[in-house]
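A.B. asks: All I have is the shape, not the residue letters:
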């Protein structure tokens, strides 16, 4: 099966291409570096020729509200139009658990707009809603740091490893279109502050984590269960502590 992975050189995309290739599929990593630009449409017709499935795991280079909205609307619109022209039978998109519950976040509004375009496109589709990745915990902490203090909400998160995300997206890509969504998550729930505190303890980071219910997350204030699946979810087994222990310790 020829599967084109948009954003195929990124964190999830590179893992996904490897997994699909290992299972005997022709997985094509498409990105501006390979001559495929979804914002301009460059290279789309050529790379989609003969493709049965397109997986979009690309992300906006900017999280500023107008920029991220422009990225997802333009990129997704161009991609879906090219898929129709090429006769692609399955569009798979990676999105976020809680997308429709955070209207105050420009990023999440853009993801809602992306999903709407997919649902209304007429192309058979599957949308994978993932919880936050373990790999982004460091960035979340850094964004919330002021001096030596990290202010975070105690809202629940159920994070997962990027490798598990890639596995879930790959399984979805080789299956029949859902014409709907599937939620995926890790095995444990933490308060957001608790998750970062655990990471700091295991890494010997001296920063103090303070609970602040009004601390924003991608520009929005969280309710307790905004970021965890509201119903059934496909739960993966990798635990945060085990994943973190397997990561190389950064040099001082």
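C.D. replies: Happy to help now that I have it. No experiment lies behind these values; they were computed from the predicted model shown. Numbering: from 1, shown residues only.
A.B. asks: C-alpha only now, for contacts and for neighbours.
C.D. replies: Noted.
A.B. asks: first vs last residue of stretch 188-207, how far apart are they?
C.D. replies: Taking Cα to Cα, to the nearest Å, stretch 188-207 runs 24 Å from one end to the other.
A.B. asks: Kindly report the same for stretch 174-193.
C.D. replies: End-to-end for stretch 174-193, by Cα to Cα: 37 Å.
A.B. asks: quick one: the strands in the stretch 101-250 of the chain?
C.D. replies: 125-130, 145-146, 149-152, 156-157, 180-185, 190-191, 208-211, 216-217, 220-221, 234-235 (DSSP state E, counting those that start in this stretch).
A.B. asks: Quick one: list the elements packing against the last one.
C.D. replies: By that I understand strand 234-235. Applying 3 or more Cα pairs under 8 Å, 6 or more residues apart in numbering; DSSP states H and E, we find strand 234-235 packed against strand 180-185.
A.B. asks: try 10 Å
C.D. replies: Helices and strands touching strand 234-235, by 3 or more Cα pairs under 10 Å, 6 or more residues apart in numbering; DSSP states H and E, are helix 162-174, strand 180-185.
A.B. asks: if we compare the ones you listed, which one ends up closest to residue 66?
C.D. replies: strand 180-185 (25.7 Å; Cα to Cα).
A.B. asks: one step back: between the strands of the stretch 101-250 of the chain, which gets nearest to residue 227?
C.D. replies: strand 156-157 (5.6 Å).
A.B. asks: Touching that closest one from outside, list them.
C.D. replies: Contacts with strand 156-157, where a contact means Cα atoms under 10 Å, 6 or more residues apart in numbering, come from 97, 131-132, 185-186, 188-195, 222-229.
A.B. asks: dropping in the other structure now:
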């Protein structure tokens, strides 16, 4: 409805947030393991999403979609594994091409933004260091 409206607007579409790695693992649990498709993902910090939304809000409407993503691409299974290990979660992560993503079939590039996406600045390693410092105080 927004795209078809004559009202000037901008829609921000963000990739998955770093903050959701554990939720992805929990939703993909298969017994004692986590099954994830080894597709590309380009997650970003929630703070970077907020910054991107603020930039779009103060700019002129684009009458379309602005994609935002993180500065790095990972395989989904590797991204979740890194997050789990940093938080001392020892679940086994299995790369399973048939696993999908929250029950939806995905291909190699479903979870990454387009080539013209705005990219956040925070890399996953920096975010993990900050998140583990907070988690283990």
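C.D. replies: Cool, the structure landed. Bear in mind that the values here come from a model prediction, so they are computed numbers and not experimental data.
A.B. asks: Fetch the TM-score of the aligned pair.
C.D. replies: After superposition, the two chains reach a TM-score of 0.92 (TM-score structural alignment, normalised by the length of structure 2), with 135 aligned residues with a Cα RMSD of 1.4 Å.
A.B. asks: quick revisit: tell me which of the strands of the stretch 101-250 of structure 1 sits most buried.
C.D. replies: strand 125-130 (a mean of 25; mean count of other Cα atoms under 10 Å).
A.B. asks: Structure 2: matching residues for that one?
C.D. replies: Taken onto structure 2 by TM-score structural alignment, strand 125-130 of structure 1 occupies residues 9-14 there.
A.B. asks: Show me what counts as buried in the longest helix anywhere in structure 1.
C.D. replies: Assignment by DSSP state H gives helix 65-86 as the longest helix of structure 1. For helix 65-86 of structure 1, burial by neighbour count (16 or more other Cα atoms under 10 Å) applies to 65, 68-69, 71-80, 82-83, 86.
A.B. asks: out of the residues you listed, who's nearest residue 126 of structure 1?
C.D. replies: Closest to residue 126 of structure 1, out of all of the buried residues of helix 65-86 of structure 1 and judged by Cα to Cα, is residue 80, at 13.1 Å.
A.B. asks: how close does the closest one get to residue 204 of structure 1?
C.D. replies: 46 Å.
A.B. asks: Over to residue 185 of structure 1?
C.D. replies: Residue 185 of structure 1 sits 27 Å away from residue 204 of structure 1, taking Cα to Cα as the criterion.
A.B. asks: ditto for residue 119 of structure 1
C.D. replies: 45 Å.
A.B. asks: what do you get for residue 121 of structure 1?
C.D. replies: Distance from residue 121 of structure 1 to residue 204 of structure 1, by Cα to Cα: 49 Å.
A.B. asks: Between those two, tell me which one has more neighbours.
C.D. replies: Taking other Cα atoms under 10 Å, residue 121 of structure 1 and residue 204 do not tie; residue 121 has more neighbours (16 against 9).
A.B. asks: so what's that one closest to, chain neighbours aside?
C.D. replies: residue 80 (6.9 Å; Cα to Cα, 6 or more residues apart in numbering).
A.B. asks: distance between stretch 70-87 of structure 1 and the chain's centre?
C.D. replies: Averaging C-alpha positions (Cα atoms, centre = their mean, to the nearest Å) puts stretch 70-87 of structure 1 18 Å from its chain's average.
A.B. asks: In structure 2, what range does that stretch match?
C.D. replies: When structure 2 is aligned by TM-score structural alignment, stretch 70-87 of structure 1 has no counterpart there.
A.B. asks: just stretch 224-236 of structure 1 next, same as before
C.D. replies: Taking TM-score structural alignment, stretch 224-236 of structure 1 hits residues 108-120 over in structure 2.
A.B. asks: Just the buried residues of that stretch, please?
C.D. replies: With the criterion 16+ other Cα under 10 Å, stretch 108-120 of structure 2 contains buried residues 111, 112, 113, 117, 118, 119, 120.
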